[in-house]
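K.L.:
take a look and give me a structure for this.
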Amino acid sequence: MSSLQELVRPELRGQTPYGAPQLDVPVALNTNESSYPVPQVVVDQIARDVAEVAVSLNRYPDREFTRLRELLAGYLRRTTGEPVTAQQVWAANGSNEVLQHIVQAFGGAGRTALGFTPSYSMHPLISERNGTTWVDGLRDADPSKFDLDGDLAVDQTRRHDPELIFLCSPNNPTGTALDLDIVRRVYDATERAIVVVDEAYTEFSREGTPSAVSLLPGRDRLVVSRTMSKAFAFAGARLGYLAAATEFSDLLRLVRLPYHLSTVTQAVACAALEHTDTMLAMVDKIKTTRDDLLEGCAALGLQPVPSDANFVLVGGFDDAAATWQALLDRGVLVRDVGIPHHLRITAGTPEENDTALRALRAVLEGEYA
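P.N.:
Coordinates of the predicted model:
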């Protein structure tokens, strides 16, 4: 009798599921969630809207999530200045499901996806677990540098000739933003690859950083994915979306599950989008605490990477894993992303930042909990 491990698909054998630690600690700065709760005015609107749709839960939801797409397109038009239409928008249960739809539609057996690591760890996971061969590209010939080298990216695109290319701006876990000229060059270096620009953290970018949404006109293989988890403080709602050519969004209907966005999810997301200004009022606070965190880490003699996200990748640790544990022992949970001598720290409230910096100082001075 075969064990279930032997019966599971070969590429899944021995693998471990994705997931950051969910621990009950005083200061959790490991998953880039917002430390600020959803504003009460939005909570009240959500409660009213969910109560209104609850009586119709015996019926399937709007399969085309029409109103949600209109609101998302309006948000993109307002924030990017680009003429995005509702027909260009697609949404799903978190940006990971959006990315999965893309891979299901354009990847698969015999096809290749290329990404430039270190970058978002779900890009290879989603690709490989949908039968797509993953190619780990280099960001720079010098592994200590985290900006993406345009010449190297173009060379790897031409050499591997993939069906899918993942770019990330701001990049996770480094926090570095991407020059749009690199997106143009990578796109032009291939005649067949779907080029996905993952902009999960774009609202936290420093002033003047453009969005790849501006590159969509005339580029039917370009996709810009986003999420409401970060800037909208909506991680628990699970709502991600993308903007692309209308035909691209139409093709995703071939792989989505029937009625994949529940009536409740649509109502909750629409309520938040109706209060965009209120929801995004927290972004400037987070950008300030991010910069304070960066300066605080530098003052401790560490090597933080300049960030356009809501987190800071901090280098300079002799032993990142031991430091991670020592911080956890002091009630501060950060993320060990597997980059030697580095830890990633989410920008929390000013109070959380102060606690994290005090813990860091104590650990660096050898004062373990």
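
K.L.:
can we go C-alpha only for contacts and neighbour counts from here?
P.N.:
Noted.

K.L.:
show me what the helix or strand containing residue 264 is packed against.
P.N.:
Assigned by DSSP states H and E, residue 264 belongs to helix 263-273. Helices and strands touching helix 263-273, by 3 or more C-alpha pairs under 8 Å, 6 or more residues apart in numbering; DSSP states H and E, are helix 40-54, helix 66-80.

K.L.:
which other residues reach the next helix-or-strand element following the last one?
P.N.:
From helix 66-80 onward toward the C-terminus, using DSSP H and E, the following helix or strand is strand 89-92. Judged by C-alpha atoms under 8 Å, 6 or more residues apart in numbering, the contacts made with strand 89-92 from elsewhere in the structure are 69, 72-73, 98, 238-244, 246, 249, 260-261.

K.L.:
residues in contact with the lengthiest helix in the chain?
P.N.:
Longest helix in the chain, counting residues (DSSP state H): helix 276-299. Applying C-alpha under 8 Å, 6+ apart, the contact partners of helix 276-299 are 36, 38-39, 42, 203-204, 231-233, 272, 303-307, 309-312, 314, 346-350, 353, 357.

K.L.:
the helix holding residue 264 to helix 276-299, inter-axis angle?
P.N.:
80 degrees (axes from the mean of the first three to the mean of the last three C-alpha atoms, to 10 degrees).

K.L.:
structure for this one too, so we can compare:
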Amino acid sequence: MDIESLPLRDDLVGEEPYGAPQIVVPTVLNVNENPYPPSEAVAREMAEAVVAAATTLNRYPDREATALRQDLAAYLGHGLSVDNIWVANGSNEIMLHLLTAFGGPGRTVLTFAPTYSMYPEYARNTLTKFVAYPRREDFSVDAGLVLGAIDIHEPTVILLARPNNPTGTGIPLEAIDQICRQTEAIVVVDEAYQEFSAEPSAISLLDQHPRLVVSRTMSKAFALAGGRVGYMAADPAIVDACRIVRLPYHLSAQTQAVARVALRHADELLAKVAELAAEARAFEDWARGRGYDVVPSQANFSLFGRFRDRHAVWQGLLDRGVLIRETGPDGYLRASAGTPEEMQALKDALDDMNPEKES
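P.N.:
Below is the predicted model:
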């Protein structure tokens, strides 16, 4: 039997599963991971926490993840409490909860392209109309652009990635404030890469705007991509809305235990954040010096080009043992920040190829 013979939903026919290539090569710089694993001591403590959790795996986990939410509130600060925090299996599930609660048939989610390639899939899976309004020519987003798009499309939910993936561009905090003051929509600020940015978090605006949501992840800065932990900060009413639509016991006891250990060692796990941001900025300077067009980034990745045939460049790098991401605007490629050795491998491969750029 093949998938075409199944009574698949019409809007899923012909669709492919999401996912960046998973290829074993010496230099992996394609999914914006933190290349530095937890130390042996932290890994051992995580393992001990999992063993402790295993002694009660005959029982369901805390379906509210109360202790983890308390720890996350303490990490974020700003006077947040457990009632302001929701947690799920990656920020992907956070977004899915939000669109399940506030999207759906007859409703619209608005975002600004180019942006994270999973956003349309969240909309599709929740039967929400998806609108990707064009960004400014420099890939920026400001209050005027957003408010103009709101007037046209009347969304229920607005998704604003800050810094944006794949461009790395930010949105001024003042713009977020202005947007929230002039819309009744749920405004979701996706701060998956916030720890890498020098800009203040939109969390500082939560007490002024009850329909503002700030989404975060432990996958990137915390080097916990394999842990699958995402979370959000919002008004307790929005948290309660997500609790309505979440599956029961959606976050395993092991996941909760590992995440709590990570938060206890936040200083150690976040120690490489500034270094990774500096690696990305240094690569961008190098790329500009080689004549590449580089989009100024506030995250742990860089978007650069423009190539006449970006797929050929991607393949050429892969052939040289370097995996980056073929995503974003035509002609561009995205490279995650890695170790100094990994970044040198990327530079050496590009110099070896000397790919043709658009004039």
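
K.L.:
so after superposing, what's the score?
P.N.:
After superposition, the two chains reach a TM-score of 0.96 (TM-score structural alignment, normalised by the length of structure 2), with 356 aligned residues with a C-alpha RMSD of 1.5 Å.

K.L.:
ok so, going back, buried ones in the longest helix of structure 1?
P.N.:
278-280, 282-283, 286-294, 296-298 (16 or more other C-alpha atoms under 10 Å).

K.L.:
give me the mean distance between the helix holding residue 264 of structure 1 and structure 2.
P.N.:
Its matched residues in structure 2 lie on average 0.4 Å from helix 263-273 of structure 1 after superposition (mean C-alpha distance after the TM-score superposition for structure 1).

K.L.:
read off where that helix ends up in structure 2.
P.N.:
For helix 263-273 of structure 1, the aligned range in structure 2 is residues 253-263, judged by TM-score structural alignment.

K.L.:
please enumerate the helices of the stretch 201-350 of structure 2.
P.N.:
Assigned by DSSP state H, counting those that start in this stretch, the stretch 201-350 of structure 2 shows helices spanning 236-245, 253-264, 266-269, 273-289, 310-319, 340-353.

K.L.:
now the ones you listed in TSV, with distance to residue 109 of structure 2?
P.N.:
Converted to TSV, the helices of the stretch 201-350 of structure 2 look like this (distance: least, C-alpha to C-alpha, whole Å):
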stretch	distance to residue 109 of structure 2
helix 236-245	16
helix 253-264	30
helix 266-269	34
helix 273-289	31
helix 310-319	30
helix 340-353	37
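
K.L.:
aligned partner of residue 250 of structure 1 in structure 2?
P.N.:
Aligned partner of residue 250 of structure 1 by TM-score structural alignment: residue 240.

K.L.:
no no, residue 123 of structure 1
P.N.:
Using TM-score structural alignment, residue 123 of structure 1 sits opposite residue 119 in structure 2.

K.L.:
OK, contacts around the match of residue 250 of structure 1?
P.N.:
With C-alpha under 8 Å, 6+ apart, residue 240 of structure 2 has no contacts at all.

K.L.:
any idea how far it lies from residue 297 of structure 2?
P.N.:
Residue 240 of structure 2 sits 35 Å away from residue 297 of structure 2, taking C-alpha to C-alpha, to the nearest Å as the criterion.

K.L.:
what of residue 71 of structure 2?
P.N.:
For residue 71 of structure 2, the distance to residue 297 of structure 2 - C-alpha to C-alpha - is 30 Å.

K.L.:
quick one, which of these two is more surrounded?
P.N.:
Using other C-alpha atoms under 10 Å as the criterion, residue 71 of structure 2 and residue 297 rank with residue 297 on top: 23 against 19.

K.L.:
list the contacts of the more buried one.
P.N.:
Per C-alpha under 8 Å, 6+ apart, neighbours of residue 297 of structure 2: 163, 167, 168, 169, 170, 281, 303.

K.L.:
out of the helices of the stretch 201-350 of structure 2, nearest to residue 127 of structure 2?
P.N.:
Of all these, helix 236-245 sits nearest to residue 127 of structure 2, with 14.6 Å by C-alpha to C-alpha.

K.L.:
pull out the buried positions in the closest one.
P.N.:
Going by 16+ other C-alpha under 10 Å, helix 236-245 of structure 2 has these buried residues: 236, 238, 239, 240, 242, 243.

K.L.:
ok, now stretch 347-359 of structure 2?
P.N.:
347, 349, 350, 355.

K.L.:
same question for stretch 45-61 of structure 2.
P.N.:
Result for stretch 45-61 of structure 2 [16+ other C-alpha under 10 Å]: buried residues 45, 46, 47, 49, 50, 53, 61.
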